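Novice: With the sequence up front, the predicted model follows.
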Amino acid sequence: MGATEYDEKKETCGTVCLKYLLFTFNFLFWLAGGVVMAVGIWTLVEKSDYISLLSSATYAASAYILILAGAIVMVTGVLGCCATFKEQRRLLRVYFVLLLCIFLLEILAGVLAYIYYQQLNEELKQNLRETMVQKYRQPEQEHVTKAVDKLQQEFKCCGSNSSSDWGESVWIRTNEADGRLVPDSCCKTQTLGCGHRDHPSNIYKVEGGCITKLENFILDHLKIIGAVGVGIACVQIVGMVFTCCLYRSLKAEPY
């Protein structure tokens, strides 16, 4: 066997190996895109009520970026498979650019999550109490009312810092409250009118109030968003390396 023939055979074997490695990567990448989208959609749909209690849109923006990145990942995975088996350098270039764009999107989501992590505590201290006191049960604020009731029941808390915050509520001071001291959603066993008693045996009196509970909840979600972003980004680096190797192994042919 001549040297030229040996080199061509070696190059062909290397190309085939790269093709199958890249195909496997793209399949896993496509599945990962579904996971990224699921995390983003879950954050927005299942926990969308709590987003209305935040003055900043950074938390929601991180989730939207994840959904966008996940959708592009799934499309890119399919394109990557086509580019791999058709061995077209143009498709491989497009595929590489898409991988790079997704990588940058995930870095952006991670940066937003980190920035929001830094300002979260201060934002909650400044805005959650005011939102609950001023907007609860007010006209055109049904989304806030729903979010507050859900927050207090799910996290077993009452008031922003403590149950005494409700003493300054606009709603509590109206006739509509019917003499309640706290909303019914503060009660351990929620029944109509149970908010007339604010004794610890009847309502949730948690140290730190709902601020602490909501902060921990959002921080946990930010960690999930960050972990998913970093994980996919690391996988993408491998994919970009494989793509470059396959691109270089293919002969520049007219297409």
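Specialist: Perfect, I can see it now.
Novice: contacts and neighbour counts: CA atoms only from here.
Specialist: Will do.
Novice: Distance of the nearest residue to I232 once chain neighbours are set aside relative to G70?
Specialist: If the residues on either side of it in the chain are set aside, I232 comes closest to A32, at 7.0 Å by CA to CA, 6 or more residues apart in numbering. Between A32 and G70 the computed distance is 8 Å (CA to CA, to the nearest Å).
Novice: does E253 belong to a helix or a strand, and which?
Specialist: According to DSSP states H and E, E253 maps onto no helix or strand at all.
Novice: on that earlier part again, tell me which of A32 and G70 has more neighbours.
Specialist: The residue with more neighbours, out of A32 and G70, is G70; 27 against 20, by other CA atoms under 10 Å.
Novice: got the contact list for that one?
Specialist: 32-37 (CA atoms under 8 Å, 6 or more residues apart in numbering).
Novice: secondary structure class for it?
Specialist: Counting by DSSP: H, G, I helix; E, B strand; the rest coil, the backbone at G70 sits in helix.
Novice: The stretch 101-250 of the chain: helices as residue ranges?
Specialist: 142-154, 209-249 (DSSP state H, counting those that start in this stretch).
Novice: of these, which approaches I51 most closely?
Specialist: Smallest distance to I51 across these (CA to CA): 8.5 Å, for helix 142-154.
Novice: Counting by contacts, list what the closest one packs against.
Specialist: Counting contacts by 3 or more CA pairs under 8 Å, 6 or more residues apart in numbering; DSSP states H and E, helix 142-154 packs against helix 48-51, helix 89-135, helix 209-249.
Novice: Show residues contacting it.
Specialist: Counting by CA under 8 Å, 6+ apart, 49-50, 52-53, 131-132, 135-138, 157-159, 185-187, 210, 214 sit against helix 142-154.
Novice: Pasting the second one now:
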Amino acid sequence: MVAAEIGVGIAAAVLKEDVKTSFVSVVRNSVSEYSKNPDIQNLFDKIQTEFKCCGSESSIDYTSTGQSVPSSCTDSDTGLAYQEGCSNKIIAFFEKYLIAVVVAAFAFAILQILSIVFTVCIIRAIKSGDTE
């Protein structure tokens, strides 16, 4: 289990750019389905409102697919569409908290290793006590 956690951590670090590229692609494809799928529409409305972003790269993602720019893409004060796409905003959000997650995972792995070491020590102590 500890080895698997370490392996996943290493894979995540090595494949970081591939994951980003895949994520941007998924977001772009989802934006093209915005007007056709109510679940995607609800999700993107929440994301665009929360992150103050529009589309995957920009509002052009909507207009280039024949859709109108949703109201969740616009600043309620100015009425203008947000300029920054949601892909970059979401990636930046996860990168901001990535270090905390990595540190927590590393600490958890160390606790697991220490638990294994202490368990082995206890088992050996019990076995040596039985033979005396």
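Specialist: Everything's here; your move. Every value quoted in this text rests on a predicted model; they were computed, and no experiment measured them.
Novice: Now the TM-score, please.
Specialist: The TM-score (TM-score structural alignment, normalised by the length of structure 2) is 0.78; 130 aligned residues with a CA RMSD of 2.6 Å.
Novice: coming back round to it: the residue nearest to I232 of structure 1: what's it in contact with?
Specialist: Each residue near A32 of structure 1 by CA under 8 Å, 6+ apart is listed here: 70, 73, 232.
Novice: try Q236 of structure 1
Specialist: Residues in contact with Q236 of structure 1 (CA under 8 Å, 6+ apart) are 29, 99, 103.
Novice: ok, now how distant is the first one from E168 of structure 1?
Specialist: Just to be clear, that refers to F29 of structure 1. 52 Å.
Novice: Same question for the second one.
Specialist: The gap separating L99 of structure 1 from E168 of structure 1 is 52 Å, by CA to CA.
Novice: Between those two, tell me which one has more neighbours.
Specialist: L99 (24 against 14).
Novice: about what we covered before: closest one to W42 of structure 1 among the helices and strands packed on helix 142-154 of structure 1?
Specialist: Per CA to CA, nearest to W42 of structure 1 of those: helix 48-51, 8.8 Å.
Novice: Can you give me the stretch of structure 2 that the closest one aligns onto?
Specialist: Alignment of helix 48-51 of structure 1 against structure 2: no match, by TM-score structural alignment.
Novice: contact partners of that helix?
Specialist: Taking CA under 8 Å, 6+ apart as the rule, helix 48-51 of structure 1 contacts 59-60, 143-144, 146-148, 151.
Novice: same thing but 6 Å
Specialist: A147 (CA atoms under 6 Å, 6 or more residues apart in numbering).
Novice: Over to stretch 127-138 of structure 1?
Specialist: Outside stretch 127-138 of structure 1, the residues that reach it (CA under 6 Å, 6+ apart) are 145, 160, 169-170.
Novice: Now the two most distant members of the residues you listed.
Specialist: Every pair of the contacts of stretch 127-138 of structure 1 checked by CA to CA; the farthest is S160 and V170, at 14.5 Å.
Novice: Settle it for me: which of these two has more neighbours?
Specialist: Legend: neighbour count by other CA under 10 Å for S160 of structure 1 and V170, higher for S160 (27 against 16).
Novice: Could you check which residue of structure 2 pairs with the more buried one?
Specialist: Under TM-score structural alignment, S160 of structure 1 pairs with S56 in structure 2.
Novice: quick one: contacts for its match?
Specialist: Listed by CA under 6 Å, 6+ apart, the contact partners of S56 of structure 2 are 27-28, 85-87.
Novice: Dump these to a markdown table, plus neighbour count and distance to K96 of structure 2.
Specialist: Shown next, in a markdown table, are the contacts of S56 of structure 2 (neighbours: other CA atoms under 10 Å; distance: CA to CA, whole Å):
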| residue | neighbour count | distance to K96 of structure 2 |
| --- | --- | --- |
| V27 | 18 | 19 |
| R28 | 19 | 22 |
| G85 | 23 | 17 |
| C86 | 26 | 15 |
| S87 | 23 | 14 |
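Novice: Pull the number of nearby residues for Y204 of structure 1.
Specialist: Other residues close to Y204 of structure 1 by other CA under 10 Å number 24.
Novice: returning to that earlier point: in ChimeraX, how would I select just the buried ones from the contacts of helix 142-154 of structure 1?
Specialist: Burial among the contacts of helix 142-154 of structure 1 is assessed by 16 or more other CA atoms under 10 Å; the matching ChimeraX selection reads:
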select :49,50,52,53,131,132,135,136,137,157,158,159,185,186,187,210,214
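Novice: Can you tell me how far the residue most central in space within structure 2 is from V24 of structure 2?
Specialist: Closest to where the C-alpha atoms of structure 2 average out (CA atoms, centre = their mean) is F94, at 5.3 Å. The spacing between F94 of structure 2 and V24 of structure 2, counted by CA to CA, is 13 Å.
Novice: what does V102 of structure 2 give?
Specialist: 22 Å.
Novice: Of those two, which one has the most company?
Specialist: Taking neighbours as other CA under 10 Å, V102 of structure 2 and V24 compare with V24 leading, 19 against 12.
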